[in-house]
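Enquirer: Provided below are the primary sequence and the corresponding predicted coordinates.
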Amino acid sequence: MIPYGKQDISEQDIQAVVDILRSECLTQGPAVPAFENEITRYCKVKHAVAVNSATSALHIACLALGVGKGDIVWTSPITFVASANCALYCGAIVDFVDIDPRTYNMSVESLTEKLVQAKKIGSLPKVVIPVHLCGQSCDMAKIYTLSKQYGFKVIEDASHSIGGKYLNEPIGNCRFSDITVFSFHPVKIITTGEGGMAVTNSLLLAKKMQLLRSHGITRDKDEMTHPPDGPWYYQQIDLGYNYRMTDIQAALGLSQMHRLDEFVKKRNILAKQYNQLLLDLPVVIPWQQDDCYSGMHLYVIRLKLGQINKTHCQIFEGMRSAGIGVNLHYIPIYQQPYFERLGYNGKNYPNANFYYSEAISLPIFPALTQQEQITVIETLQIELKS
């Protein structure tokens, strides 16, 4: 089976982890701040907070921005459920903004229309979470302008996007957002096994997230309610969580950062090759904005079902049966049973519904060989024409 994505682990990565296993600190040691520092350098951002997953990063990002019971948070319906769940964890109300039919990211036009209507009825969002689907940035400059006009905060869900660029600047510099979140799951662009990172230019937000990732506990005497009882002393000053990243994970991530640009370059080369190989097939290839350099985490095609004698599901099953590990990113969140029970439905998201009816993710990862890519295309040709 050729998977849709997988990690690329080098001997250098293995040695970095072994070095930590032989050290005194498996967690809460020097590797985590070293990894954070490398992320801040690469992304040209001031602060980074490493955690055990991107879901955790989204959660503490919402909390740091004051999201609580009764607040409203908007995100894209075409994303993993964590982009919405993070707000529900805080007691907030979640709603969705339809996607752009070409980029599959949050539609600025739909966002603008929704904001106009929300202002009229007094239900503006406290936070908007644009998702950089597949690795391509949302139109953050326009979203930022809307945030100033309507008074909401912005969390970029850049789980797919580290190593990508927007307006020739690294995704994650937080020029147009309050906080950006990355994922380091094994199928992502770099990996720490499991892990995530929240980055920001705000010292206040960084300190809040640092506190929340470790039980709400501080050892900083300036943050305590009274002078410490001794050098052993700490205080829990907030209700936090055990969201820490281990030094084992951080060492892997730090080592992987040395190959980040190489990974993203290879993914973009593979995408261009797919584009050429798919030209004569009844599919829609990914559309890339001129002002973006995608991390290319995913390569999503859309089937022109009107020109094919099979259903979406039949094509998907045929590819899987032939050993091609295609996937579908993503099922619209409002279709999940949990959200349906909360009263969500898809009537207001025609672009998301249409996308879901046609989309298939083809395998893309740095170690994908030319022969494997040809096999993917030849298999797809057979499925589409049979």
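Expert: Structure's in. What do you need?
Enquirer: contacts, neighbours, all on C-alpha from now
Expert: Noted.
Enquirer: Go through stretch 270-288 and flag the buried ones.
Expert: For stretch 270-288, a neighbour-count test (16 or more other C-alpha atoms under 10 Å) marks 270-271, 274-275, 278, 281-286 as buried.
Enquirer: Kindly check the end-to-end length of that stretch for me.
Expert: Terminal residues of stretch 270-288 lie 14 Å apart, using C-alpha to C-alpha, to the nearest Å.
Enquirer: Which residues does it contact?
Expert: Here stretch 270-288 makes contact (C-alpha atoms under 8 Å, 6 or more residues apart in numbering) with 102-103, 136, 294, 296, 299-305, 307-308, 364, 373, 377, 381, 384.
Enquirer: Now do that stretch: distance to the chain's middle.
Expert: When distances are taken as C-alpha atoms, centre = their mean, to the nearest Å, stretch 270-288 is centred 23 Å away from the chain's centroid.
Enquirer: for the residue nearest in space to the middle of the chain, what are its contacts?
Expert: In the chain, the residue lying closest to the centroid (C-alpha atoms, centre = their mean) is Ser159, at 1.9 Å. Contact analysis of Ser159 by C-alpha under 8 Å, 6+ apart lists 54, 131-132, 135, 181-184, 188.
Enquirer: and if you look at Val199?
Expert: Shown in contact with Val199 (C-alpha under 8 Å, 6+ apart): 40, 45-49, 172-174, 179-181, 206.
Enquirer: circling back: any idea how far the residue nearest to the centre of the chain is from Met209?
Expert: For Ser159 relative to Met209 (C-alpha to C-alpha), the value is 18 Å.
Enquirer: where do the helices sit along this protein?
Expert: 11-21, 31-43, 54-64, 82-89, 108-121, 140-150, 203-212, 247-257, 260-277, 312-321, 337-341, 350-358, 370-385 (DSSP state H).
Enquirer: Nearest to Ile2, out of these?
Expert: Judged by C-alpha to C-alpha, the one of those that comes nearest to Ile2 is helix 370-385, at 7.5 Å.
Enquirer: Give me the buried stretch members for that closest one, please.
Expert: 373, 375-377, 379-380, 383-384.
Enquirer: Which two of those residues have the greatest separation?
Expert: Farthest apart among the buried residues of helix 370-385 by C-alpha to C-alpha are Gln373 and Leu384. That separation is 16.5 Å.
Enquirer: Take this one as well and set it beside the first:
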Amino acid sequence: MTQKSEAVPETSPIPYGRQHITEADIAAVVETLQSDFLTQGPKVEAFERAFADYVGAKYAVAVSNGTAALHLCAMALGVNEETRVITTPITFVASANCIRYCGGTVDFADIDSATALLDIERVREKLESKPKGYYSGLIPVDFAGNPLNLEKFRKLADEYGLWIIEDACHAPGGYFYDSHGNKQICGNGQYADLSIFSFHPVKHIATGEGGMITTNNELLYQKLLKLRTHGITRNQELMEENHGGWYMEMQELGYNYRIPDMLCALGISQLHRADAGLARRKGIAKVYDEAFSDIAGVETLQTNKVAIDESGDTGHAYHLYVILVQNRKGLYDFLRERNIFAQVHYIPAHTMPYYRKLGFKKGDYPEAEKYYAECLSLPIYPSLTQQEQEYIIEKVKEFV
């Protein structure tokens, strides 16, 4: 009986991430279901305005998911067969796949071992190894919610004539401080041409599926609106002809990447408590930090220095809390046997069979591969209880 109790404890499964749906969320969706619009209605634009205000951007375009957001960004920037783009191997593959969707070429640069973020010096080395104009753009990722120093990436991009898509799926509400001491919120459009977010259930703001693109560029914004809906416009000022009130024009080849009103209603409701959820994530991360600070055999990723102010407050958005251990597979299995469903983020993109067919191979990016061999994401979400977190810490310590 003792062994059985240890292997299958009397606790509910603890996932690495979980959505938090309240009665207010449910009421917002029900209200929309009872309205005249289920899709292409007023909630879409309301969600876009609210989210743009939240991150401090001029424009926002809501779409069906984060991958659609990346794809539309690549299309809006004119990615084609002649385009070459650099991104990080430690990301969900969509960050790279969006370039392949448009026929472009993906390249990778290794990560900073301390933060697991795209290493700007490795990017610079790659750029310097080719003539100017060889590469077209960069897709840096605010991995785990840890904000990149986009000011430095912007300076490098301008030096080589590159555009930037910021993959901020992990970092709504995250921020860093620029060289003038100004707070720069992830997705505010000050340094990236376009930024993208995801509203998958494990993200800070959950709509089931959904995504958002933010930008300060009006031309890109108008192009995104068309591409989201089959390349069609109803804006009379943009039409070549006008046959009447029914008339619409398909001006280029786009996609059906729209998002329904009911999901936007949920997004608006979730956005109302986004700050509280982010504060809770930071609180959970602080407890983990303190618990593992003096435990031999457990390392944690460092927060980017530009995301920490003088008081010690951090702009890290903590979508993930990652630890590094030598026997990652052993700890992963040990925790699962005890109803703790930690996860691995991510398998290096360049080691996937698809990208190996394009010429990449294991050994190309040693820091990313070393990180992958040791990384494990522990549960972190606003409704994680103190008791559950103490149990997780206890079991990690027991194993190591």
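Expert: Everything's here; your move. Quick caveat, the model's predicted, so the values are computed rather than measured.
Enquirer: Alignment lookup: the residue nearest to the centre of structure 1 to structure 2.
Expert: Structural alignment places Ser159 of structure 1 opposite Cys169 in structure 2 (criterion: TM-score structural alignment).
Enquirer: Now do the contacts for the closest residue to Met224 of structure 1 other than its chain neighbours.
Expert: Distance criterion C-alpha to C-alpha, 6 or more residues apart in numbering; nearest residue to Met224 of structure 1, sequence neighbours excluded, is Gln235 at 6.6 Å. Gln235 of structure 1 is in contact with 217-219, 224, counting by C-alpha under 8 Å, 6+ apart.
Enquirer: What residue in structure 2 is paired with Gln235 of structure 1?
Expert: By TM-score structural alignment, Gln235 of structure 1 lines up with Glu249.
Enquirer: Next: Asn268 of structure 1.
Expert: So, by TM-score structural alignment, Asn268 of structure 1 is matched to Lys282.
Enquirer: Please report the number of neighbouring residues for the residue nearest to that match when sequence neighbours are not counted.
Expert: Distances taken as C-alpha to C-alpha, 6+ apart place Tyr318 nearest to Lys282 of structure 2, at 6.6 Å, with adjacent residues excluded. Counted by other C-alpha atoms under 10 Å, the residues lying close to Tyr318 of structure 2 total 30.
Enquirer: Surely Tyr318 of structure 2 is in contact with Pro147?
Expert: No: Tyr318 of structure 2 lies out of contact with Pro147 (C-alpha atoms under 8 Å); the separation is 9.9 Å.
Enquirer: Could you tell me which residues touch both of these two?
Expert: With C-alpha under 8 Å, 6+ apart, Tyr318 of structure 2 and Pro147 have common neighbours Ala171.
Enquirer: buried sites along stretch 257-274 of structure 2?
Expert: Judged by neighbour count (16+ other C-alpha under 10 Å), stretch 257-274 of structure 2 contains these buried residues: 257-271, 274.
Enquirer: Nearest to Leu26 of structure 1 among the contacts of Val199 of structure 1?
Expert: Val49 (17.7 Å).
Enquirer: How about the counterpart of the closest one in structure 2: what's its closest non-neighbour residue?
Expert: Superposed on structure 2 with TM-score structural alignment, Val49 of structure 1 falls opposite Val61. Leaving aside its chain neighbours, Val61 of structure 2 sits nearest to Ile213 (5.1 Å; criterion: C-alpha to C-alpha, 6+ apart).
Enquirer: In contact with that neighbour, which residues?
Expert: So Ile213 of structure 2 contacts 60-63, 69, 73, 194-197 (C-alpha under 8 Å, 6+ apart).
Enquirer: What distance do you get for the equivalent of Leu194 of structure 2 over in structure 1 to Leu212 of structure 1?
Expert: For Leu194 of structure 2, the aligned position in structure 1 is Ile179, judged by TM-score structural alignment. According to C-alpha to C-alpha, Ile179 of structure 1 stands 15 Å off from Leu212 of structure 1.
Enquirer: who has more neighbours, these two?
Expert: Neighbours were counted for Ile179 of structure 1 and for Leu212 using other C-alpha under 10 Å; Ile179 has more, 30 against 27.
Enquirer: Surely that one and Ile60 touch.
Expert: No: with contact defined as C-alpha under 8 Å, Ile179 of structure 1 does not reach Ile60; the gap is 10.3 Å.
Enquirer: which part of structure 1 lines up with stretch 330-347 of structure 2?
Expert: Residues 314-331 of structure 1 are where stretch 330-347 of structure 2 lands, counting by TM-score structural alignment.
Enquirer: Just the terminal-to-terminal distance for that stretch.
Expert: The straight-line separation of the ends of stretch 314-331 of structure 1 (C-alpha to C-alpha) is 17 Å.
Enquirer: OK, contacts around the closest residue to Arg328 of structure 2 other than its chain neighbours?
Expert: The shortest distance from Arg328 of structure 2 to any non-neighbouring residue, by C-alpha to C-alpha, 6+ apart, is to Glu374 (5.3 Å). Glu374 of structure 2 makes contact with 323-328 under the criterion C-alpha under 8 Å, 6+ apart.
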